[in-house]
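got a structure for you, letters missing:
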């Protein structure tokens, strides 16, 4: 019976990742296309997306703290509440004519809330794993990237053949499926029984007590500034090199699909190489990716740069999750996952989008891409200051596997 339930949880969590990233593609992957369609300039697009990332800096740890402390409120319930709120808000944004600054404000709120789901889904996966369920986070997250990739192509074709407003309805449809999957999932035990948990540490306490985490947070926060500029304004890069909205969908497919091999191999890699080494390796490709795109004379070379997301973001995303699970005490893991998301997706995306939109409107695309290369190099140098122990995460992984075996018996 335990085996059947474990398999069920694994499949449900995979569907959760898939539907989340498909809907994420509609509301965030095509954000620039949608907002430009509504009449916003690059600067206002940057304000919308960057402002949402800025608020997420406080929203994500706030929500994580609420889930940890409020009795009766679980990760699952918080995710369901956010899904309902964002779906209603995005339909409103797509169907009701609004002034430009109102569009900025509404989208800012919606993007903030939807960004906040990512660390909650990650924390839910880690809780399932720590309780012995056969959840393979790397494969589930990898299939999420595949789903994002396929939806990028489909949405790109829909936008090109119809109009960008269709993204609103595509998002609502995916959210219905996502809501259904989340409702069917059982609660991870540790997200329900709060009265027996030791209080979690504060963000400052966690960062002060873990120098590698602090350095990785700072370094990848800077790297993510460049990554967010490349992602948000990819449509500008594609158009500059002669592409269309349909080509943009294919470019987004390349980026997301390229993550799949690294994510699928994640469990194998972290048994052979420490999480710290893998994170330091991924920072190298956070520099090479903008460099290739900056030097690209045509779309073919630019697509090669987009595909380097496999070895940058593709390694960073799953390995950072295991790094947090390895480095922090159980009581601090939800907040720890949130810290990583808060600084990379939060601070990094905020500064990247705000600065990227402003710079593109004033100094042009090419110069902005050159600055991206310099910023990524700074982030790389910070991550290289982390000392790597040879023991790696193997002990922690074996503890999880041992726990699973005991529970099966």
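Everything's here; your move. Because the structure is a prediction, the values reported are computed rather than measured.

Only C-alpha atoms from now on, for both contacts and neighbour counts.
Fine.

Helices of the stretch 301-409 of the chain, residue ranges please.
Secondary structure of the stretch 301-409 of the chain (DSSP state H, counting those that start in this stretch): helices located at 313-327, 333-341, 349-362, 365-383, 394-408.

want to try CSV for the ones you listed, with distance to residue 9 as columns?
Shown next, in CSV, are the helices of the stretch 301-409 of the chain (distance: least, CA to CA, whole Å):
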stretch, distance to residue 9
helix 313-327, 19
helix 333-341, 19
helix 349-362, 32
helix 365-383, 35
helix 394-408, 14
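
Of those helices, give the one that comes closest to residue 232.
Taking CA to CA, helix 349-362 is the member of those nearest to residue 232, at 7.2 Å.

Next one for the comparison:
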């Protein structure tokens, strides 16, 4: 049975809501009168919370005897929707509104490794799910969300953004409810095949975990420039509409690369494509620093085709290649958590660095992208030990 269309619908609704909420978080919170430094702290806290909870939820999903991924996604999607609803209550205190917004972002971020793992689980259960094609649909959703939400904010105001994102998130719940039930793929396995604890995972997959630092640094740069793009545009004479156009360009060029990634990876390995993505992020960082007008920013966003468009699917396949099947959800979770941790650090750093100006923030972005590129080149081709049970006993 082909579940690609249904899985694509989940990717579409998830990324449309998640991208709209994330990229316009700074716009939303600044509009409510919250200082940029506080915005950075709130965004960082949301990311840190997702980093802490993703591995925990993944470990639970790996070890449970029943298949619970879709149920977990439904619960997290409903929580996100409730957070949007609560912000629409008249007279709600601004800081409480900000907290609800951050909880919504946290729940969206926490769902990503579960969303990625669903495709693997259903393929293993005998269904057909084309992850690359579905993730390409998600990229299109991100582009459309960026453009439409930016236009909605300018045309109708910030409140209508919440209503739009709420409607899309409810769509996720409806699609998830319709997924067929499957059995957990792990029943009786040998000792060395059992799912590792989080401690054992870090010991066994040492090089894999170090490579996650490189992903974190790339996420740090990417999130900082994405979430504070409104500030960059303002410095160049732009507004929320220009942010929407820039993000639409990102999504438009990224979607085909993500959609056809399964063909691209036949031409080169996932590790090599991760290296290409890292170098593209570095070029983009340098370009942002020297950008003197909005048109240059638009042109730099075209690099999304070789940066995030390769990083997003490549990290999923890279994790699948490096991590054994019974630790698959944890492997995806740690990859996503590393990126989210980088995003949190980037959000916090961006808010603080803006006290010294946009140039200071963009200069720091070059350092972040450079660190990520070096770590990716050094670590992604390294192999970890085969027998993790013996290794953990020795240590």
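That came through, no problem. Everything quoted here is computed from the prediction, not taken from an experiment.

care to give me the TM-score?
Here the TM-score for the pair of chains, by TM-score structural alignment, normalised by the length of the second structure, is 0.91; 380 aligned residues with a CA RMSD of 1.9 Å.

picking that back up, kindly reformat the helices of the stretch 301-409 of the first structure as TSV containing distance to residue 134 of the first structure and mean neighbour count.
Putting those into TSV (distance: least, CA to CA, whole Å; neighbours: other CA atoms under 10 Å) gives the following:
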stretch	distance to residue 134 of the first structure	mean neighbour count
helix 313-327	15	23
helix 333-341	19	27
helix 349-362	33	24
helix 365-383	32	20
helix 394-408	8	14
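
Which among those is found nearest to residue 297 of the first structure?
Closest among those, using CA to CA: helix 365-383, at 11.4 Å.

Which stretch of the second structure is that closest one matched to in the alignment?
Using TM-score structural alignment, helix 365-383 of the first structure corresponds to residues 358-376 of the second structure.

who's in contact with stretch 402-409 of the first structure?
Residues outside stretch 402-409 of the first structure that contact it (CA atoms under 8 Å, 6 or more residues apart in numbering): 2-3, 130-134.

for stretch 347-356 of the second structure, that is, sorry about that
With CA under 8 Å, 6+ apart, stretch 347-356 of the second structure has contacts from 36-44, 220, 223-224, 227-228, 360-361.

same thing with stretch 315-325 of the first structure?
Identification of contacts with stretch 315-325 of the first structure by CA under 8 Å, 6+ apart yields 122, 126, 137-138, 141, 259, 262-263, 266, 270, 275-276, 278-279, 282, 333, 336-337, 340, 393.

cool, stretch 81-96 of the second structure as well?
For stretch 81-96 of the second structure, the surrounding residues in contact (CA under 8 Å, 6+ apart) are 32, 97, 100-101, 103-104, 159, 162-163, 165-166, 169-170.

Same question for it: list its buried residues.
By 16 or more other CA atoms under 10 Å, the buried positions in stretch 81-96 of the second structure come out as 81-84, 87.

so which of these comes closest to residue 186 of the second structure?
Distances from residue 186 of the second structure to the buried residues of stretch 81-96 of the second structure, taken by CA to CA, are shortest for residue 81, at 32.4 Å.

residue range for stretch 11-30 of the second structure in the first structure?
The aligned range for stretch 11-30 of the second structure is 17-36, by TM-score structural alignment.

And residue 337 of the second structure, what's its match in the first structure?
Using TM-score structural alignment, the partner of residue 337 of the second structure in the first structure is residue 342.

Same check on residue 210 of the second structure?
Counting by TM-score structural alignment, residue 210 of the second structure corresponds to residue 215 in the first structure.

so which strand or helix has that match?
Using DSSP states H and E, residue 215 of the first structure falls within helix 211-232.

quick one, that helix and helix 313-327 angle?
If you take axes from the mean of the first three to the mean of the last three CA atoms, to 10 degrees, helix 211-232 of the first structure sits at 150 degrees to helix 313-327.

how far apart are helix 211-232 of the first structure and its match in the second structure?
Superposed on the second structure, helix 211-232 of the first structure shows a mean distance to its aligned partners of 1.4 Å (mean CA distance after the TM-score superposition for the first structure).

just stretch 14-24 of the first structure next, same as before
Stretch 14-24 of the first structure differs from its equivalent in the second structure by a mean of 0.8 Å after superposition (mean CA distance after the TM-score superposition for the first structure).

Same check on stretch 168-176 of the first structure?
For stretch 168-176 of the first structure, the mean deviation from the second structure after alignment is 1.1 Å (mean CA distance after the TM-score superposition for the first structure).

how about that stretch, which residues of the second structure does it hit?
Against the second structure, stretch 168-176 of the first structure falls on residues 162-170 (TM-score structural alignment).

buried set for that stretch?
162-166, 168-170.

Return the residue of the second structure aligned against residue 259 of the first structure.
In the second structure, the residue paired with residue 259 of the first structure is residue 254, using TM-score structural alignment.

go on, residue 272 of the first structure?
With TM-score structural alignment as the criterion, residue 272 of the first structure pairs with residue 267.

So that match, which state does it fall into?
Per DSSP: H, G, I helix; E, B strand; the rest coil, the local secondary structure of residue 267 of the second structure is coil.

about what we covered before: with the first structure overlaid, how far apart is the helix or strand hosting the match of residue 259 of the first structure on average?
Assigned by DSSP H and E, residue 254 of the second structure belongs to helix 240-259. Taken over the aligned residues, the distance from helix 240-259 of the second structure to the first structure averages 1.5 Å (mean CA distance after the TM-score superposition for the first structure).

gap between residue 136 of the second structure and residue 296 of the second structure?
For residue 136 of the second structure, the distance to residue 296 of the second structure equals 26 Å [CA to CA, to the nearest Å].

What of residue 144 of the second structure?
Distance from residue 144 of the second structure to residue 296 of the second structure, counting by CA to CA: 21 Å.
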